[in-house]
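Visitor: Can you look at this prediction? I've put the sequence above it.
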Amino acid sequence: MKAPLALSPLRHASFRRLVAAHGLSRFGTELALVAVAFAVLQSSPTAGALGLVLAARTLPHVIFLIFGGVWADRLPRARIMVSSDVVCAVVQGALAAAVLTGQITLWLLMVLQAVLGSASAFFVPAATGLTPATVPDGDLQRANGLLGLVGNGAGMLGPAVSGVVVAFAGPGWSLLVDAVTFLMSACLLLGIRQSEPVPASAGGRPRGVRQDLAEGWHEVSSRNWLVAGILQSLLFQACFAAFFTLGPVVAGATLGGPAAWGALVTAFGAGSLLGSLLALRLQPARPLLTMQAALAVSVPAMAALTWTDWLPILLATTAMAGAGFAAADAFWETTLQRETPQDKLGRVAAFDRIGSSCLRPFGYLIAASVAAAAGQQHTLRGASLLLALSVPTVLIAVPQIRRLRHHAAPTTDDRTPLSPAAHSN
């Protein structure tokens, strides 16, 4: 595939705005993670305080994701994303002001991060639903690959920039930059024009949130491949928590310390970029089958930590894990968008995100507890074995995973790519 074809989604102005907004949001989010951590330690220098702040952001995000899915199917998705960005900008701007003026307290951090987590929960389902409307169906796989490439690149750049800004100017300025990136993202998204969705109704009466949720859940539960994919993703997220929890310990004991772990994390990020590039170039006829192959490539990383201390091998397997995750994510997102009716995609995306990531925070705690009881090597090998077995299990148990072929996405509206709005409002 020639490079111009791989970049064909960028021919559409609305997608260019979307991918730029996505990159800015991801960069700002990663930038803020380092800054928030140091802001917490500046006011309450304990690990427990940092845990409370992270929980205050994560729990509302998970809770409100489902409502974000409902509204993403009721209102113009670009406008929902703009509203989310504006709220996040105000929150991070207020937090930056509090840090810069020395008025920061633990409770203020928790409240502001809870609002941030809640607002960002409305952004995610709307973004998933908006992507298919900005490019033709034939460009959808490449569009998701580009989104992954830009997002992963921003994810690597953000922490590095934030570390420098925090070191030389303090966390407040890094948070202020994050607020600006949210505003820039909102301005880009304002230029995307989307037709109003059909008002939710039942029998001539407005439809309630409960009915919308039930309809969205039916879309998920009626597809065996979708349920299997969510459960498998949940397993991968929970088990890979062992890698990121125990990896630094192993690096400190046998690989030479923090520098080695930093190299492995960098390799994971570089692999993610490679996986996104592969997703740009591949157009698999059986995307879910190809996704299983990508997931299988990610499995050796954890086992390698237990049988070798030669860093080049560990760097290679860790990069493979990053590439496998990124490619699998692009294939999954594309299939989800093509196989789900567009007027229900927001809710299905919300259920997918909740189901696949809800155990990730607990995975860190579980990994540490299991390692304390069974040992680090047994924990990593056991997690690796579970993941390795999940691939053939899913392929055997769910024939749709093997057989599902690419075809045009079902839709209830015009699939013509959106055009940039003539005016912001």
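Guide: All right, it came through fine. Numbers count the residues shown, from 1 in each chain.

Visitor: contacts and neighbour counts: CA atoms only from here.
Guide: Noted.

Visitor: Measure how buried the closest residue in space to residue 362 that isn't next to it in sequence is and give me the count.
Guide: Excluding the flanking residues, the one nearest residue 362 by Cα to Cα, 6 or more residues apart in numbering is residue 238, at 7.5 Å. When neighbours are counted by other Cα atoms under 10 Å, residue 238 registers 24.

Visitor: Residue 218 now?
Guide: Neighbours around residue 218, by other Cα under 10 Å: 12.

Visitor: In which helix or strand does it reside?
Guide: Counting by DSSP states H and E, the element that carries residue 218 is helix 209-221.

Visitor: Any idea how far apart the tips of stretch 32-52 sit?
Guide: End-to-end distance for stretch 32-52, by Cα to Cα, to the nearest Å: 16 Å.

Visitor: cool, stretch 301-315 as well?
Guide: 9 Å.

Visitor: number of nearby residues for the nearest residue to residue 199 once chain neighbours are set aside?
Guide: Distances taken as Cα to Cα, 6+ apart put residue 74 closest to residue 199, at 6.3 Å, once the chain neighbours are dropped. Number of residues near residue 74 (other Cα under 10 Å) recorded here: 19.

Visitor: And residue 74, how far from residue 195?
Guide: 11 Å.

Visitor: Then residue 319?
Guide: 41 Å.

Visitor: if you count what's nearby, which of the two comes out ahead?
Guide: Neighbour totals were compared for residue 319 and residue 195, and residue 319 leads with 27 against 11 (other Cα under 10 Å).

Visitor: To which secondary structure element is the more buried one assigned?
Guide: With elements taken from DSSP H and E, the one containing residue 319 is helix 311-339.

Visitor: Check which residues of the helix or strand just after that helix are buried.
Guide: Sequence-wise, the next helix or strand downstream of helix 311-339 (DSSP H and E) is helix 345-357. By 16 or more other Cα atoms under 10 Å, the buried positions in helix 345-357 come out as 345-357.

Visitor: Redo those residues as TSV? Include distance to residue 52.
Guide: Putting the buried residues of helix 345-357 into TSV (distance: Cα to Cα, whole Å) gives the following:
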residue	distance to residue 52
345	33
346	30
347	29
348	30
349	27
350	24
351	25
352	26
353	22
354	20
355	23
356	23
357	19
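
Visitor: One more to weigh against that first structure:
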Amino acid sequence: MRITKTEVPAGSRFGPLAHRNFRRFYIGHSVSLLGTGMERVAVAFAVLGVGGSPSDLGLVIAGGVTVNILCLLAGGVVADRFGRRWVMLISDTTRFLAQGTFATLVLIGHAPVWAMFLLHAVQNIGTGFFTPAMAGLTPSIVPAAQLQRANVLIGVAKDIGVVAGPALAGLIVVATSPGIALALDAATYLVSVVAIALVKIPPYVKRATRSPLGDLREGFTAWRSQTWIWLISVTFALFNGLLYAPFLVLGPIVSEKDLGGGDSWGLILAALGAGSILVAPVLLRWSPSRPVVVIVLAQGVWALPVLCLAVPMPLPVTAAAAAAGGASLAVFNAIWTTLLQSRVDNELIARVSSFDAVCSYSLSPVGLVAAAAVAEVTGASAVLWAATVWQAVSAALLLVLPAVRRVKA
């Protein structure tokens, strides 16, 4: 199969950043993503710092993830009904208030676990509404020809936050306290609020009034009506549950046992983030003529780092494979997000994106639990080998499907 390459129109020297609305949004969102990268470390040390158990920490994190997923569909409906910018403003204001309160309780020494659970859940409610709204806002502030480049830049900001945020939070926690790290995270949401408030777009034209359930049904119909959309959503759900979950759960175990200790896992994760960032210059100038084919191939690349853990291969080889996996994930995210935004009607994009997200991450919690449980019986290597074979075979099977091959740029 031949995949031709087409260049993304260069536009101006600075691409989407030449557009004031996107530049304002991007600066605020990038700061917010750095804060998000700090959050998990800060929350973990806040819970443990008050004498919370590992089970308490797991409960706080699981509660946040659960309400996030549950709010995605509602977020899509609200964003398509009332306007994406206002939903994002309210969401980030909610996150600022929740995280600010969390930080204050920690700093004054009165942060019971139940309060941290509640505030972390509220903060994730804001995230659940923000995410689908952002998917609908981006096409409104960037010309269509610059959409992929905008999504690449957003992905780079996210990856930088994932790499730099935990390191920064760790330094702050050691030097001061988890409360300071949480306060800085809260402040990043306020920066985002100001940035979004400065974005100027035409007044949102409210659609014909129907019930929220009718809105939800319309979004589901749009999601399932195009085979390539629901097929990739389901495929990514299986990827998260059957491959990425074992990678996250069993990777540290293999690293500790066979690759030189816990530091090696940190190096593998750093390589993963570096791969995502380093592929950005390519994505800024290249758009595939068969985007869904490239998405499937990108998923297939993830068999490499999991295979390296299954063998296991030497650390340098495993780290290089992880970098390739990070690059492939960046390719997937940039092309997939752009494809949805350019092929789905603007009035439906938030809802379709929310159904895609809910489906894509639905198997992650099960996969995380199952990978550990099965590995206790069969061993980590057997689980990782099964995940590798699954990923290679599923990618090969997907490539022969007409729904995958016929979607062209």
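Guide: The structure has been received and is ready for your questions. Not measured: the values here are computed from a predicted model.

Visitor: ok, the residue nearest to residue 362 of structure 1 - contacts?
Guide: Going by Cα atoms under 8 Å, 6 or more residues apart in numbering, residue 238 of structure 1 touches 359, 360, 362, 363, 364.

Visitor: Pull the contacting residues for the equivalent of the first one over in structure 2.
Guide: The reference is to residue 359 of structure 1. The alignment partner of residue 359 of structure 1 in structure 2, by TM-score structural alignment, is residue 363. Counting by Cα under 8 Å, 6+ apart, residue 363 of structure 2 makes contact with 237, 238, 240, 241.

Visitor: which of the residues you listed still touch in structure 1?
Guide: On the basis of both residues aligned by TM-score structural alignment, their matches' Cα atoms under 8 Å, what survives of the contacts of residue 363 of structure 2 in structure 1 is 237, 240, 241.

Visitor: Identify the residue nearest the second one in space, chain neighbours excluded?
Guide: Translated: residue 240 of structure 2. Closest to residue 240 of structure 2 by Cα to Cα, 6+ apart is residue 364, at 5.5 Å.

Visitor: Hmm, that neighbour is touching residue 243, no?
Guide: No - the pair residue 364 of structure 2 / residue 243 is not scored as a contact, 9.7 Å apart, by Cα atoms under 8 Å.

Visitor: ok, now which ones touch the residue lying closest to residue 301 of structure 2 once chain neighbours are set aside?
Guide: Spatial nearest neighbour of residue 301 of structure 2, excluding adjacent residues (Cα to Cα, 6+ apart): residue 325 at 6.1 Å. Residue 325 of structure 2 makes contacts with 272, 275, 301, 302, 304, 305, as judged by Cα under 8 Å, 6+ apart.

Visitor: give me the stretch of structure 1 that stretch 142-150 of structure 2 matches.
Guide: Against structure 1, stretch 142-150 of structure 2 falls on residues 135-143 (TM-score structural alignment).

Visitor: picking that back up, comparing residue 364 and residue 243 of structure 2, which residue is more hemmed in?
Guide: When residue 364 of structure 2 and residue 243 are compared for neighbours, residue 243 comes out ahead with 28 against 20, by other Cα under 10 Å.

Visitor: Might one say that the more buried one is in contact with residue 392?
Guide: No - contact criterion Cα under 8 Å: residue 243 of structure 2 and residue 392 do not qualify, at 10.7 Å.

Visitor: Please name the nearest non-neighbouring residue to residue 349 of structure 1.
Guide: Closest residue to residue 349 of structure 1 apart from its sequence neighbours, by Cα to Cα, 6+ apart: residue 125 at 5.4 Å.

Visitor: Please, which helix or strand holds the alignment partner in structure 2 of the one you found?
Guide: Aligning on TM-score structural alignment places residue 125 of structure 1 opposite residue 132 in structure 2. Residue 132 of structure 2 is located in helix 113-141, with elements delineated by DSSP H and E.

Visitor: which secondary structure elements does that helix contact?
Guide: helix 20-49, helix 54-82, helix 84-108, helix 147-175, helix 315-343, helix 349-361 (3 or more Cα pairs under 8 Å, 6 or more residues apart in numbering; DSSP states H and E).

Visitor: Turn those helices into JSON lines, columns for distance to residue 230 of structure 2.
Guide: Listed next are those as JSON lines, based on distance: least, Cα to Cα, whole Å:
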{"stretch": "helix 20-49", "distance to residue 230 of structure 2": "28"}
{"stretch": "helix 54-82", "distance to residue 230 of structure 2": "15"}
{"stretch": "helix 84-108", "distance to residue 230 of structure 2": "23"}
{"stretch": "helix 147-175", "distance to residue 230 of structure 2": "21"}
{"stretch": "helix 315-343", "distance to residue 230 of structure 2": "11"}
{"stretch": "helix 349-361", "distance to residue 230 of structure 2": "7"}
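
Visitor: and these, which is most packed in?
Guide: helix 349-361 (a mean of 25; mean count of other Cα atoms under 10 Å).

Visitor: Would you mind getting the angle between the helix or strand just after it and helix 54-82?
Guide: Downstream of helix 349-361 of structure 2, the next assigned helix or strand under DSSP H and E is helix 364-378. For helix 364-378 of structure 2 against helix 54-82, the angle by axes from the mean of the first three to the mean of the last three Cα atoms, to 10 degrees is 150 degrees.

Visitor: buried set for helix 364-378 of structure 2?
Guide: 364, 367, 368, 370, 371, 372, 375.

Visitor: Which two of these have the greatest separation?
Guide: For these, the maximum inter-member distance is 16.4 Å, found between 364 and 375 (Cα to Cα).
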